[in-house]
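> The sequence and its predicted three-dimensional model are supplied below.
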Amino acid sequence: MTEMKRNKTLILLVILVSYFMILLDNSIIFTGTVKIAEELHLTPIMLSWVNNAYALTFGGLLLVGGRLGDSLNRKVAFSMGLIIFGLGSLLVAISTTDIMMILSRAFQGVGSAILAPTTLSLLMENFEGNERTRAISAYGATAGIGASLGLVIGGLFASLLSWRDGFLINVPIAMVMLILTAIYVPSSQVHQKQSLDILGSIYSFVMMLSLIYGIVGENARWISILLFVIMLVLFIKRERNFKNPLVPLNLFTNKERLGAYIARFFYMGGMLSLWFLTPQMMQTNLGFTPLQAGIGFFPLTIVNFLVALTVSKLTHKFGNEKLLVVGIFITMVGVSGLILFSPSLGYLLGIALPMILMGVGQGLTLSPLTVSGVAEVNQQESGAASGLVNVFHQIGGSFGVSFISIISQNITDSLKSYHIAMIVTTTLIAIALVAVIILIYSKNLKIIKGR
């Protein structure tokens, strides 16, 4: 292996491991909530804010975090994200009160908001051509595997160790990634030398904060949504007239990118709901422990990983658009299988079999969605585009979980509630499929016919 190839491998490793840490934390919370509530004596409302505080700062600052690497040096921005996330993880792990826990999670979310988009923009900057396709395939695979594998790791910590260890492990990992970044990741060759749009950043933060609270909050949600609409209007007006906008509005004029953003929103709305609700269902209806529920996701995780390894070759052979359509369709079929689940079917037929289909679908979907989300973006705007990919990923997931919770909250029968949730999940993924067909697949069909 040549030194250049070895350096590229290490750069990709740093990017993927850092991204994996963010995804892992979300899943650990899912399987560790019971233990966290018991140890810190949290009320249900305070427990919900352990997740909401992280979601608010993560989602609220994603657009700013994405543009930070474009305005400054991406290596510096990435290192800042690692330091904040690592320190936030340490504070979460040593939390002794509900307030300390919630504030620590909010601080951790700031680090995630910088890390998530800069991982993707660093990848785009350091890889080109087929190398970039393979790297983005690995990045997309990490997005799927990280969330589902996190359920296994979270269950392991909750059952055998402590939920604190699930956060504490981030500290040495972040330190190692920081050292490797300093040694192997080159400084950005292209970045805009101008100050960050401060007013646009404020509008963006308030806008995203009010949107997420409108989705996950307990009180005054409609007021929050109204504030979001007002901030959105002000934000668009600012971005349209400002010389160096936080989010260049031309990113939405490309049909492929727009289709990818919409599809990612609804796809993740469905999949995060599935990751959130299915472990609970396995524990309630099949008597699984948290660890067993996490291991129960192995069919999805392993198949996802194996399929994701083939995505770059399949993309070269069939094209990104066809993979998207096939991948989302197979995911939809797999999720719809869970609508029929009953304890009499057992785990293998009722859960594992649909999960195999979901693993195939997810493996074929997330990487092509990422490719389409940053299609035809220049280097100066890659951070902003990466930020948008992560915004729709994060907001879509929060929306899906909240929307399904509202629909099923008055249903006392847990199995019936799960069936309804899976019907909604299937519908969300179907909407993602329609968006891809109309905005991405049909667009490229017209291009082919035009030739």
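Thanks, I have the structure now.
> Please make it C-alpha for all contacts and neighbour counts, starting now.
Fine.
> Packing partners of the longest helix anywhere in the chain?
Assignment by DSSP state H gives helix 3-40 as the longest helix of the chain. Applying 3 or more Cα pairs under 8 Å, 6 or more residues apart in numbering; DSSP states H and E, one finds that helix 3-40 contacts helix 44-71, helix 98-126, helix 129-160, helix 163-168, helix 170-184.
> can I get the ones you listed in JSON lines with mean neighbour count?
JSON lines is the format used below for the helices and strands packed on helix 3-40 (neighbours: other Cα atoms under 10 Å):
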{"stretch": "helix 44-71", "mean neighbour count": "24"}
{"stretch": "helix 98-126", "mean neighbour count": "25"}
{"stretch": "helix 129-160", "mean neighbour count": "23"}
{"stretch": "helix 163-168", "mean neighbour count": "22"}
{"stretch": "helix 170-184", "mean neighbour count": "17"}
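> here's the one I want to compare it with:
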Amino acid sequence: MDLTAGAPVRYSTPAGRWVLLATVLGSSLAFIDSTVVNIALPEIGRDLGSDAAGLQWTVNGYALSLASLVLLGGSLGDRYGRKRIFLLGVSWFALASLLCGLAPDVEVLIAARVLQGIGGALLTPGALAILEASFAAEDRSRAIGAWSGLGGIGGAIGPFLGGWLVEIGDWRYIFLINVPLALIVLLIAAKHVPESRNAAAARQIDYAGVLTGAAGLAGLTYGFTAWPEHGPGDPMVLLSLALGAGGMVAFVLVERRSPHPMLPLRIFGNKAFSGANLVTFLVYAANGGVFFLFVVNLQVVAGFTPLASGISLLPLTALMLVLSARAGALSQRTGPRILMTVGPLICAVALVMMSRIGAGAGYWVDVLPAVVIFGLGLSTLVAPLTATALGALEDSYAGIASGVNNAVARAAGLLSVAVLPLAAGLGGGNLTDAGQLHPVYRNTMLICAGLMVAGALLAYLLVPRRLPAHTPARSFCDPCAPPVQSPEGVRSAR
């Protein structure tokens, strides 16, 4: 049985609003930081004299530690208290952000970004687990829907915030602003969020799973990032890719044999859950490429200011704010398959349009139509995708389902930033040189469009028209406990 501080809260009460506000603001720190840095990459490159690999690692250092440790963060919350680990993550994130803002060179900045990712891995899964544990069963889906929509909006608003901060000062402000925001989250959460933990969670930590998973992601990421500069025959590139592939194989073997796995592989026997996560991987790989290069291309090639390039994505934010909840409600009536198929196809059309944005592009004619269509596609897709990933398994697996989907999305974005510039023909080029950047940008957008089409096809083939009804867990606040009846719950949605 979970241990909680008091009775479950209701969505419509002040207590429920405070819990939702704390988790949304905390999650937004990590979500926004995934995109806000991209707008400042040209300025960081010029100020610190960084090459393309350094800029890629400024993004990937954060994503690597976040993707590698997000499952561990969820496990620690279940064991030692979700509120406690959430507060630890927010505090860690704030201190790492301060170090980023004070970094004297790109090497220190990359190291600080890795530390930031650790904080994000502690706070991100804890936010959703707190919602699961705190809200009454009848209000839980509504609270998770609000968290998902608002968190997505936080990620989308990052480029605007980054552009404004770079414009009024310098790139360091995008990190330093996290410190007062984190203090607000700490004050709200400490006072209003109840503590909870899963007393049924294993006491042991899956250290072997953590190490092999991190080694696999790190090896693949370093190898693909170093490939353009050093070539595929370089010993370090070959060694890193071999280490990455071996680490991922070892991770699967460890998780199959572990009595207390960080990632119980049996949940992938559920076709809807596996399908939703495959779609997540393709879609978020495409999104990673778009948000990494789109605003950079606007500044370096099209000549937009940092603020103008950030503002260019505001329509996307507005569309997600207005339409995400409606898409979620429509998905409940029609089933997730239709929207998860149509959404990526709309995004693919937008990305083909984005690939044509080059020198002399105008906002109203060239940029806005593509951004609006992309926003419509994401608004159609994100809520049904999240709901399917969380709802495909029995209620007792909600916490695990959330952690897996989060890790898949982060790993997809991580690998896309490493691989897509290579696949698009970057070579040893410079992302701050217009002549070298534009063909890479154009090819990347077309590759991302292909990933969206592939995601739509997988959604149509693997996601059911309707998710099955599940037997509720006996405790409203035990999302990560073993199944209530038997392991058959994992297989019921095939």
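Thanks, I have the structure now. A quick note: this is a predicted structure, and the numbers were derived from the prediction, not measured.
> okay, now the equivalent of Asn7 of the first structure over in the second structure: neighbour count?
Aligned counterpart of Asn7 of the first structure in the second structure: Ala15 (TM-score structural alignment). By other Cα atoms under 10 Å, the residues close to Ala15 of the second structure number 18.
> and the gap between Ala15 of the second structure and Trp147 of the second structure?
Separation of Ala15 of the second structure from Trp147 of the second structure (Cα to Cα, to the nearest Å) stands at 15 Å.
> How about Thr212 of the second structure?
Going from Thr212 of the second structure to Trp147 of the second structure by Cα to Cα gives 31 Å.
> Same check on Phe292 of the second structure?
Computed with Cα to Cα, the distance linking Phe292 of the second structure and Trp147 of the second structure is 24 Å.
> now Met452 of the second structure
Applying Cα to Cα to Met452 of the second structure and Trp147 of the second structure gives a distance of 24 Å.
> How about the aligned residue in the first structure for Val179 of the second structure: what's its closest non-neighbour residue?
For Val179 of the second structure, the aligned position in the first structure is Val171, judged by TM-score structural alignment. Nearest non-adjacent residue to Val171 of the first structure, counting by Cα to Cα, 6 or more residues apart in numbering: Gly86, 4.9 Å away.
> In the second structure, point out the residues matching the strand or helix carrying that neighbour.
Using DSSP states H and E, Gly86 of the first structure maps to helix 74-93. Counting by TM-score structural alignment, helix 74-93 of the first structure falls onto residues 82-101 of the second structure.
> Give me the residues contacting the matching stretch.
For stretch 82-101 of the second structure, the surrounding residues in contact (Cα atoms under 8 Å, 6 or more residues apart in numbering) are 26, 73, 76-77, 108-109, 112-113, 115-124, 126-127, 129-130, 172-176, 178-179, 182-183, 185-186, 189-190, 193-197.
> corresponding residue for Lys221 of the second structure in the first structure?
To be clear, residue 221 of the second structure is Thr; Lys isn't right here. Under the alignment (TM-score structural alignment), Thr221 of the second structure maps onto Ile212.
> thought that match was touching Leu56?
Yes. Using Cα atoms under 8 Å, Ile212 of the first structure is in contact with Leu56, at 6.1 Å.
> Mean per-residue distance, the helix holding Gly86 of the first structure versus the second structure.
Here the mean offset of helix 74-93 of the first structure against the second structure after fitting is 1.2 Å, by mean Cα distance after the TM-score superposition for the first structure.
> Now do Arg257 of the second structure against Pro159 of the second structure, distance only.
For Arg257 of the second structure, the distance to Pro159 of the second structure equals 43 Å [Cα to Cα].
> what do you get for Phe281 of the second structure?
Phe281 of the second structure sits 22 Å away from Pro159 of the second structure, going by Cα to Cα.
> ok but Arg197 of the second structure is inside a strand, no?
Yes. The assignment for Arg197 of the second structure is a strand, going by DSSP: H, G, I helix; E, B strand; the rest coil.
> Quick one: residues contacting it.
So Arg197 of the second structure contacts 2-4, 77-82 (Cα under 8 Å, 6+ apart).
> what would the residues you listed look like in a markdown table with distance to Glu43 of the second structure?
Below are these laid out as a markdown table (distance: Cα to Cα, whole Å):
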| residue | distance to Glu43 of the second structure |
| --- | --- |
| Asp2 | 48 |
| Leu3 | 48 |
| Thr4 | 47 |
| Gly77 | 37 |
| Asp78 | 41 |
| Arg79 | 42 |
| Tyr80 | 41 |
| Gly81 | 40 |
| Arg82 | 38 |
